[in-house]
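>>> here are the coordinates; sequence isn't available:
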């Protein structure tokens, strides 16, 4: 009571705007900038792992979910530090500094220069980039998780008891800022990432995509500090989570100590703590444990939900993002989630739930959560169907016992491949697809009479054999362009079959001089229409081509090329890699189902936890809820690293089946759960304590 009265005295004299404490405007702006910083960095994170650090899909997914898991473990640490030692204000300040340093470290980790980059834009000094990014992610997880339980509660502390209506409005605006920051950052940072920066134009600008969130985090910190003199700063009052843990630990020890005694039976195992702790506290812990028991199956939902930022983003890199006037980047598809949240929450609250109630159905919170799990499982079935469609369009890569080779004939003579089959290629032709071999060597012959060359193939490699005009000159090279960003660029090269040197250029790039019977390196282009100019001396001609996402082409200039308007008819092309043909719009159904599941599961789950928690232990259940998110992300690691399922669609179906199984278990647990009114139970204990205290006084008087 003294603490509440003290707060009332300290909050009444503070500046107000329209009935709201002026200090909360600094907190709202701080939260918007912080959420922009976090979700903006996270939106491009898995692509940074895959295309900048050159990790494979499984490793990129594992590190991504490890980071997310730590972001949901550290709130427990932040709550303990704030409530027990530093207080909310100092905790937010100190951990925000740690947070900002982490974001800056991420931006620095993505910087590359001419001394640190090879020919295709790949950083050479990977150790520096990996170490810096891991340090940055650790600091970000510590910072964002540590301040998560503090900021909203600190904002609520700014209101007096006479401002209950304003406090409710504040929390609505607060969560609107969370979703607004998430939505804007998920739109903006992929655009920044897609810019070209650095020495090599083909290198995407991850440093800018991380740098802007770092700047926003610094702004968030500065804004919060500016409002320092206006805040009500409650002193730390001790952490209820520590008290709960101590009470549970004492009950367990005391029970084990009396287990062998015949009289050592209690109605509930927590009753063994009555020797040391108050009965009201024990009753409150019993209520919390009852809800935490229901939390056991919940991590599986988060296992599926958080993959929209990892597996689903990687899935989108093999899809076509051309929506006509709008080109969607793979990481921008994540914006569908916050857009649908802002749309579905009012629809569910004002239309769907009332309609179900009018139909006479008792759609309890636990039933809503069960339906939310089913919707998430359906989302992953949709993702599996999309992946099956994608797999039919992707090239087949060699296994560990196979090799793949592409033949390119520039010899102006017939080239023949003999190996269980007969394949011939005329001059200035290439095999339209990779030829797969189980053998270690093959024979290739050219001309008549034939000259035969023995080619040694590399296992698990994509290679190509290039025959030049000299019969005995055979060149073998690895298909290097496969290592570049498959989705973000189109790979184009030219083979000059003319007897004179040509120059090929576009408004965006110049292939330079290509000598007779030679070829250019691959150049990278954006998708869409590109106009090429072929020039030899004073003669020139133009031809154009529309390129799809992720495609690769080799263009052949014949010796009979006639310069003029019709020159494009003589130029032939070999499609090395087909463009992405499955449209990104096919991901919308899976995003719809996963978001609808989130609304029914997450929003309802938080409401259920709040209603079933004792008044002084709502933070304990909040910590337990966040812990289920962390465990869910660790489950992704186990599956990604241990299961090693070769087909991605099969992994999606595995997750869907696991969630369905967990959903059945949860539905049984929910069926036997009895809803309680914590305030009524607490009132009964307080009434009993008052009666016991009154009886004790009467006995003393008598």
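Good, I have the coordinates. Because the structure is predicted, anything quoted here is derived from the model rather than measured.
>>> going forward, measure contacts between C-alpha atoms and count neighbours the same way
Will do.
>>> helix, strand or coil: sort out residue 493 for me.
The three-state label given to residue 493 by DSSP: H, G, I helix; E, B strand; the rest coil is strand.
>>> what helices and strands are in contact with the longest helix along the chain?
In the chain, with assignment by DSSP state H, the single longest helix is helix 126-157. On a contact count with 3 or more CA pairs under 8 Å, 6 or more residues apart in numbering; DSSP states H and E, helix 126-157 meets helix 23-43, helix 57-81, helix 88-109, helix 164-193.
>>> closest to residue 579 out of those?
helix 57-81 (20.1 Å; CA to CA).
>>> what comes up buried for the closest one?
Across helix 57-81, burial judged by 16 or more other CA atoms under 10 Å covers 57-76, 78-81.
>>> can you pull out the strands in the stretch 301-450 of the chain?
For the stretch 301-450 of the chain, the strands defined by DSSP state E, counting those that start in this stretch occupy 403-409, 415-418, 422-425, 429-430, 435-437, 441-446.
>>> this is the other structure I want to compare:
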């Protein structure tokens, strides 16, 4: 049993929910029975709650950033459009883009520390403390006295760097940690109370688990509903103080819940092994020839096995899939900077302009349970399981539609008086901000298909030693998207914005088509490959390298 093997390695495990007698599905079962998700472990819910606190903090403080940087200090509060630094839209967009870049660059360091030194749990705890230091600096530097004396801007920059460093160490480890709480790797047949026989599969379970994880993220991101209101009526210091206070219970949950989590100890860095394998693959002209079973006796002894080479190949395939995501993140990032500025040029009434971005998490909080409980199960019943490549393609298409609609709305703003195609810095044109709502809704729908699936795919395709690292590489694609955002800062001005959105939309649509042409076939091969790799990994080695069992690999006995 998998649980017993894990106990032998000194790891905490959840109580197994497997039936007394495991019935593996036959080929006929796969044709006739529907797939369902397994029960989610309690420890996974606790980690989702921790992520809720962290995301509440992150989105609660970053939501007001565009106004904080762009707009000058108002004469009094409540303010029509609150501000503090008065640096203008281009500087605001550049700094928020840098923050996004930095937040998705640092996960690589967090992954290395977790994999080689501390493990995921301790890494999350250490980086959470660093995160808290940045929050305190941001809050203290935003008080009115600091703004008046010119300390706000340098304090803000220092806080951005520290917060980005802290969140990076958490990002690369929390999603693999939540996935590791589910410990069953084999599908099995279960008979439900109504007499129906179903296949309980890890693939459906991970899909459900990451949907729930992403749902928790977006419940937390609804914090940006409260901080813009506080920012408008009280000031930025109070808007930043609330997320700081919410982050502290998240750290407490990490500490108190330690005994509940399934914790994988650090397995050591695999960078040198990967580098050696790649050097040998170039030398021999094939990755397959790097397998110990395929080597000649004269070759030097190696520290890896055949399974490691197979998993490395799968990792490379996953990383190729990730290469298409930077353009998607460029679409996504528009809603936290340029769309906020767009809303500021429309009629918002008494509503803060930067509160509109909360339509995105609101849509996700509503739609994710609908997709998880109705749409995805319904499609599986009909024989359309919506495998990862199909879902990612749908996400790319919805992102393209979001940018196309945004381009149309920007053109409409430019045709309205009194400022026409130069409203930024002057005032509001005669158009209600409600027209921007579909942009946020379409981006949210794209996240369900593309972003959630990307997290799931990154975890499933990563070797056991490299889960944090591969997850960080997926997050790093957001960093590349931020670099693309930097390249567009020069056109993020009136009256060029409509053409910028139109260009992003067209590029994203072409990307969606090419992505499916190049990777659509993976949906057919991944399931079979997952089964093969699962059977190969049915070898378990306890601490100290003792042999637990043998298995057949390429016709040779291996351990």
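On my side now, so go ahead. Every value quoted in this text rests on a predicted model; they were computed, and no experiment measured them.
>>> TM-score of the superposition?
The TM-score (TM-score structural alignment, normalised by the length of structure 2) is 0.74; 481 aligned residues with a CA RMSD of 3.9 Å.
>>> one step back: export the strands of the stretch 301-450 of structure 1 to CSV and tack on mean neighbour count and distance to residue 375 of structure 1?
Shown next, in CSV, are these (neighbours: other CA atoms under 10 Å; distance: least, CA to CA, whole Å):
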stretch, mean neighbour count, distance to residue 375 of structure 1
strand 403-409, 23, 42
strand 415-418, 19, 53
strand 422-425, 14, 51
strand 429-430, 24, 48
strand 435-437, 16, 41
strand 441-446, 17, 52
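>>> adding distance to residue 380 of structure 1, write these out as CSV.
Output for the strands of the stretch 301-450 of structure 1, formatted as CSV (distance: least, CA to CA, whole Å):
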stretch, distance to residue 380 of structure 1
strand 403-409, 33
strand 415-418, 45
strand 422-425, 43
strand 429-430, 40
strand 435-437, 33
strand 441-446, 43
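>>> nearest to residue 111 of structure 1, of those strands?
strand 403-409 (34.7 Å).
>>> the closest one maps to which residues in structure 2?
Equivalent residues of strand 403-409 of structure 1 are lacking entirely in structure 2, counting by TM-score structural alignment.
>>> could you do stretch 505-520 of structure 1 as well?
Under TM-score structural alignment, there's no match for stretch 505-520 of structure 1.
>>> ok, now stretch 588-596 of structure 1?
Going by TM-score structural alignment: stretch 588-596 of structure 1 matches residues 437-445.
>>> superposed on structure 1, where does the matching stretch end up, distance-wise?
By mean CA distance after the TM-score superposition for structure 1, the fitted stretch 437-445 of structure 2 averages 1.5 Å away from its aligned residues in structure 1.
>>> list of residues touching that stretch?
Applying CA atoms under 8 Å, 6 or more residues apart in numbering, the contact partners of stretch 437-445 of structure 2 are 332, 335, 356-357, 359-361, 363-364, 367, 395, 398-399, 401-403, 405-406.
>>> change it to 10 Å
Residues outside stretch 437-445 of structure 2 that contact it (CA atoms under 10 Å, 6 or more residues apart in numbering): 218, 328, 331-335, 339, 343, 356-365, 367-368, 394-407, 409, 446-447, 450-451.
>>> list the contacts for residue 332 of structure 1?
Contact partners of residue 332 of structure 1, counting by CA under 10 Å, 6+ apart, are 43-44, 183, 185-191, 313, 316, 321.
>>> just give me the neighbour total for residue 393 of structure 2.
Neighbourhood size, residue 393 of structure 2 [other CA atoms under 10 Å]: 24.
>>> aligned to it, what sits in structure 1?
In structure 1, residue 393 of structure 2 lands on residue 370 (TM-score structural alignment).
>>> isn't residue 214 of structure 1 up against residue 41?
Yes. Counting by CA atoms under 10 Å, residue 41 is a contact partner of residue 214 of structure 1 at 8.5 Å.
>>> got any residues that touch both of those two?
In contact with both residue 214 of structure 1 and residue 41: 103, 106, 107, using CA under 10 Å, 6+ apart.
>>> I'd like the residues you listed laid out as a markdown table, including distance to residue 10 of structure 1.
A markdown table is the format used below for these (distance: CA to CA, whole Å):
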| residue | distance to residue 10 of structure 1 |
| --- | --- |
| 103 | 36 |
| 106 | 41 |
| 107 | 41 |
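>>> could I get those as TSV with distance to residue 536 of structure 1 and neighbour count?
Listed next are those as TSV, based on distance: CA to CA, whole Å; neighbours: other CA atoms under 10 Å:
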residue	distance to residue 536 of structure 1	neighbour count
103	51	31
106	47	31
107	45	24
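>>> for those, which one is nearest residue 34 of structure 1?
Among those, residue 103 lies closest to residue 34 of structure 1 (CA to CA), at 10.9 Å.
>>> distance of whichever residue in structure 2 pairs up with the closest one relative to residue 62 of structure 2?
Correspondence of residue 103 of structure 1 to structure 2, assessed by TM-score structural alignment: residue 135. Distance, residue 135 of structure 2 to residue 62 of structure 2, using CA to CA, to the nearest Å: 11 Å.
>>> swap in residue 555 of structure 2?
Separation of residue 555 of structure 2 from residue 62 of structure 2 (CA to CA): 56 Å.
>>> who's more crowded, these two?
Using other CA under 10 Å as the criterion, residue 555 of structure 2 and residue 62 rank with residue 62 on top: 19 against 8.
>>> hmm, back to that, show the contacting residues for the match of residue 103 of structure 1.
Taking CA under 10 Å, 6+ apart, we find residue 135 of structure 2 in contact with 57-58, 61, 129, 156, 159-160, 162-163, 240-241, 243-245, 247.
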